[in-house]
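Visitor: heads up, no residue letters with this:
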């Protein structure tokens, strides 16, 4: 599965513990990454400063669903289940 351009759910819903340019302590779950542009596209895509965890994310139907809203809900649920 390819990412849906402009979705951005994987850059909003999960926490990221590694440094991100502009977010040196990573980002908490539910916080929009500062590297998302107004079209929800990553400004670091393909750049060496992009966090490794972001580059390793592989979209799949179970996580991403069929809409951007489903992806956000699914990733939010997965994130909250890791805190329990």
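Guide: Structure received. Note that the coordinates shown come from a computational prediction; the quantities given were computed from them, not determined experimentally.
Visitor: C-alpha only now, for contacts and for neighbours.
Guide: OK.
Visitor: how far off centre is the helix ranked longest in the chain?
Guide: What stands out as the longest helix in the chain, according to DSSP state H, is helix 68-82. Helix 68-82 sits 10 Å away from the centroid of its parent chain (CA atoms, centre = their mean, to the nearest Å).
Visitor: hold the first one in mind and look at this next one:
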């Protein structure tokens, strides 16, 4: 599978904890990366400045879905499911 034209969901939906040129503290989930151009393509693609996290993402049906909206929903759900606090048990005494 190849990246979908004019999508950019993988550069918007997930949080990125490592520095990105123009975003020294990374980016929160749901915020478009500053490195997305007007065509929603990564300006850092194939460059050494591109964060390792970004390079680790590979387009697949379960990540990209049928269109950009589905990709955003799938990646947002994955972001929530893999948050560090998602796996933590509730605090003692919490109801």
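Guide: Okay, I see it. The model shown is predicted, which means the values in this text are computed figures rather than measured ones.
Visitor: the longest helix of the first structure vs the second structure, average offset?
Guide: Compared with the second structure after fitting, helix 68-82 of the first structure has a mean deviation of 0.7 Å; criterion: mean CA distance after the TM-score superposition for the first structure.
Visitor: other residues contacting that helix?
Guide: Outside helix 68-82 of the first structure, the residues that touch it by CA atoms under 8 Å, 6 or more residues apart in numbering are 4, 7-10, 12-15, 29-30, 63-65.
Visitor: which part of the second structure lines up with it?
Guide: Mapped onto the second structure using TM-score structural alignment, helix 68-82 of the first structure spans residues 68-82.
Visitor: quick one: buried residues of that stretch?
Guide: By 16 or more other CA atoms under 10 Å, the buried positions in stretch 68-82 of the second structure come out as 68, 71, 72, 73, 74, 75, 76, 79.
Visitor: mind listing what the residue nearest to the spatial centre of the second structure touches?
Guide: When CA atoms, centre = their mean is applied to the second structure, the residue found nearest the centroid is residue 14 (2.7 Å). Counting by CA under 8 Å, 6+ apart, residue 14 of the second structure makes contact with 28, 29, 30, 75, 76, 79.
Visitor: what do we get in the first structure for it?
Guide: Match for residue 14 of the second structure (TM-score structural alignment): residue 14.
Visitor: tell me the SS of that match?
Guide: coil (DSSP: H, G, I helix; E, B strand; the rest coil).
Visitor: skip the chain neighbours and tell me the closest residue to residue 18 of the first structure.
Guide: Distance criterion CA to CA, 6 or more residues apart in numbering; nearest residue to residue 18 of the first structure, sequence neighbours excluded, is residue 26 at 5.0 Å.
Visitor: residues touching the one you found, list them.
Guide: Counting by CA under 8 Å, 6+ apart, residue 26 of the first structure makes contact with 15, 16, 17, 18, 19, 20.
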